[in-house]
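Engineer: no sequence on this one, just coordinates:
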């Protein structure tokens, strides 16, 4: 172990005494702490084992690394840029892949990767260092800092900068056959175009509604196949969620989307890498109607009025049990009121095209 590595370990031991008492993997409730990744604090559970800090393997997705589980070899696989290595669960080994020689080389790490109640924890310093990152401890602020040395092109849009009174209505989670046709009827009657973020398995169940969305001139975006929280999924699963939805969209309407909205607006840097790789622009929102909660039409209108500005993206839903009656009731009122204020309703693509 070189001098810098020894210093880093000593810093972590000092840090952990300020976070909470040592917690062994056998305990039922794990403590939490914020670890800063490229200056952004991210809370995580952690385990202390043999005086070493272990974090959930999926936490490393926040660095931009792709993280997967290899069921055949019972190991956790990390990939970032030209680095590829795996940690066999229950061992203190690291298997490093040499692409030039097409071989795996085994080495020893500080402590074993462990399975704690179905969740895999890995030694943070070993993994971060192997990924080419710098890990330090700020003794003044008592914080752990990871510098990834990895630049990821952000493609996030919450709203656009424009002086034009443009607004984009968006609807998530469909299609289906209750609220979707009612919403489409209103949009058609009012001559308004919107954007629908569609779920793959819903397209499969309701292809006619999907075709109607496209045939009536509305935009579409990828909202994954089964609507999971992407932060909690292995990278290969996330990729399959996205690509299977792309395939289903193409199968039903003959085209693919270049827009994505992660369910719950939840994603990590690893998802951003995948969005960029697939060619999907990440579209969130700045106006949340909170219609999913069963809000009344008046409550939905109040939320729209509160946050609306030129270039806004409004989040609504067209699938979600029987809680969206307020959405349908509010929609014509939103359209009429904003028209009176001089707003023009556009799809996300049009909004992006006309951004300053």
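Structural biologist: All right, it came through fine. As the structure is a prediction and not an experimental result, all values here were calculated from the model.

Engineer: Could you use CA atoms for every contact and neighbour count after this?
Structural biologist: Noted.

Engineer: contacting residues for residue 308?
Structural biologist: Counting by Cα atoms under 8 Å, 6 or more residues apart in numbering, residue 308 touches 286, 287.

Engineer: ditto for residue 182
Structural biologist: Residue 182 neighbours (Cα under 8 Å, 6+ apart): residue 328.

Engineer: Need the three-state assignment for it.
Structural biologist: Following DSSP: H, G, I helix; E, B strand; the rest coil, the label given to residue 182 is helix.

Engineer: Near residue 222, how many other residues are there?
Structural biologist: The tally of other residues near residue 222 (other Cα atoms under 10 Å) stands at 31.

Engineer: Could you give the number of residues near the nearest residue to it once chain neighbours are set aside?
Structural biologist: Once flanking residues are discounted, residue 222 sits nearest to residue 260: 4.5 Å by Cα to Cα, 6 or more residues apart in numbering. Around residue 260 there are 22 other residues, counting by other Cα under 10 Å.

Engineer: Next one: residue 260 from residue 177, what distance?
Structural biologist: 23 Å (Cα to Cα, to the nearest Å).

Engineer: any idea which helix or strand carries residue 187?
Structural biologist: Residue 187 belongs to helix 179-190 when elements are defined using DSSP states H and E.

Engineer: again but with residue 79, I slipped
Structural biologist: strand 75-80.

Engineer: again, but for residue 174
Structural biologist: With DSSP H and E as criterion, residue 174 is part of no helix or strand.

Engineer: got it, and residue 338?
Structural biologist: Going by DSSP H and E, residue 338 is part of helix 325-340.

Engineer: ok, and here's another one to check against it:
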């Protein structure tokens, strides 16, 4: 059982090391996820992918590829709803169905959950704890989902990142070509600045 401290959303890692956690939300998407995976492989980076159940059903082979590449896979609900206005039963259905499917698809039970939009509720925290999952938030949000332009995404990340940052990016939910281009631009800069990438511990 998780303690109250473990159950609180994690916004940052230990700042004592020059480590950054890269998190990728809303996939998998057959257009953009393979490009993200290729970039991560090129730079030897392990990331955490928060996947939506509905997309996992459609693209199971891609989910297995993410897992086979050594990335963490987290639960991002079944349909990406706003959990703050839902009953415990409805929230449980969203999380449990997704965890069960990810387990069946990858052979691993997800240990991290991220609420859509970062909108946690007491109910969703309780359900995640019941299902043995901790909650991961973020500290750097370039708002890439709004497609502000590749340079805007890149600049926001390079300006805001610091040791222990958890960075939010998206590979699903629409046209993510700007996000892919931004990853191409900022990953080598961060590596050259002495950062290394980690997936938070299970």
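Structural biologist: Received it, and whenever you're ready, just let me know what you need. All of these numbers come straight from a predicted model, not from anything done at the bench.

Engineer: if we can go back for a sec, buried sites along the helix holding residue 338 of the first structure?
Structural biologist: 325, 326, 327, 328, 329, 330, 331, 332, 334, 335, 338 (16 or more other Cα atoms under 10 Å).

Engineer: can these go into JSON lines with extra columns for distance to residue 278 of the first structure?
Structural biologist: Converted to JSON lines, the buried residues of helix 325-340 of the first structure look like this (distance: Cα to Cα, whole Å):
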{"residue": "325", "distance to residue 278 of the first structure": "35"}
{"residue": "326", "distance to residue 278 of the first structure": "35"}
{"residue": "327", "distance to residue 278 of the first structure": "32"}
{"residue": "328", "distance to residue 278 of the first structure": "34"}
{"residue": "329", "distance to residue 278 of the first structure": "37"}
{"residue": "330", "distance to residue 278 of the first structure": "35"}
{"residue": "331", "distance to residue 278 of the first structure": "33"}
{"residue": "332", "distance to residue 278 of the first structure": "36"}
{"residue": "334", "distance to residue 278 of the first structure": "34"}
{"residue": "335", "distance to residue 278 of the first structure": "34"}
{"residue": "338", "distance to residue 278 of the first structure": "35"}
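
Engineer: Give the aligned range of the longest helix anywhere in the second structure in the first structure.
Structural biologist: As assigned by DSSP state H, the longest helix anywhere in the second structure is helix 88-106. Using TM-score structural alignment, helix 88-106 of the second structure corresponds to residues 235-253 of the first structure.

Engineer: ok, now stretch 127-137 of the second structure?
Structural biologist: Mapped onto the first structure using TM-score structural alignment, stretch 127-137 of the second structure covers residues 274-284.

Engineer: measure the matching stretch end to end?
Structural biologist: End residues of stretch 274-284 of the first structure are separated by 16 Å (Cα to Cα).

Engineer: can you pull out the strands in the second structure?
Structural biologist: All strands of the second structure, identified by DSSP state E, fall at 19-27, 48-51, 72-75, 112-113, 134-135, 166-170, 196-197.

Engineer: Let me have these in CSV, extended by distance to residue 159 of the second structure.
Structural biologist: Formatted as CSV, those follow (distance: least, Cα to Cα, whole Å):
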stretch, distance to residue 159 of the second structure
strand 19-27, 14
strand 48-51, 22
strand 72-75, 26
strand 112-113, 27
strand 134-135, 25
strand 166-170, 12
strand 196-197, 17
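
Engineer: Tally up the residues packed near the counterpart of residue 193 of the second structure in the first structure, please.
Structural biologist: Residue pairing (TM-score structural alignment): residue 193 of the second structure is matched to residue 341 of the first structure. As a burial measure, residue 341 of the first structure scores 10 neighbours (other Cα under 10 Å).

Engineer: again, but for residue 206 of the first structure
Structural biologist: Residue 206 of the first structure has 16 nearby residues by other Cα under 10 Å.

Engineer: ok, for whatever residue of the second structure lines up with it, nearest residue in space, not its chain neighbours?
Structural biologist: By TM-score structural alignment, residue 206 of the first structure lines up with residue 59 in the second structure. Of all residues not flanking residue 59 of the second structure in the chain, residue 28 sits nearest, at 6.8 Å (Cα to Cα, 6+ apart).
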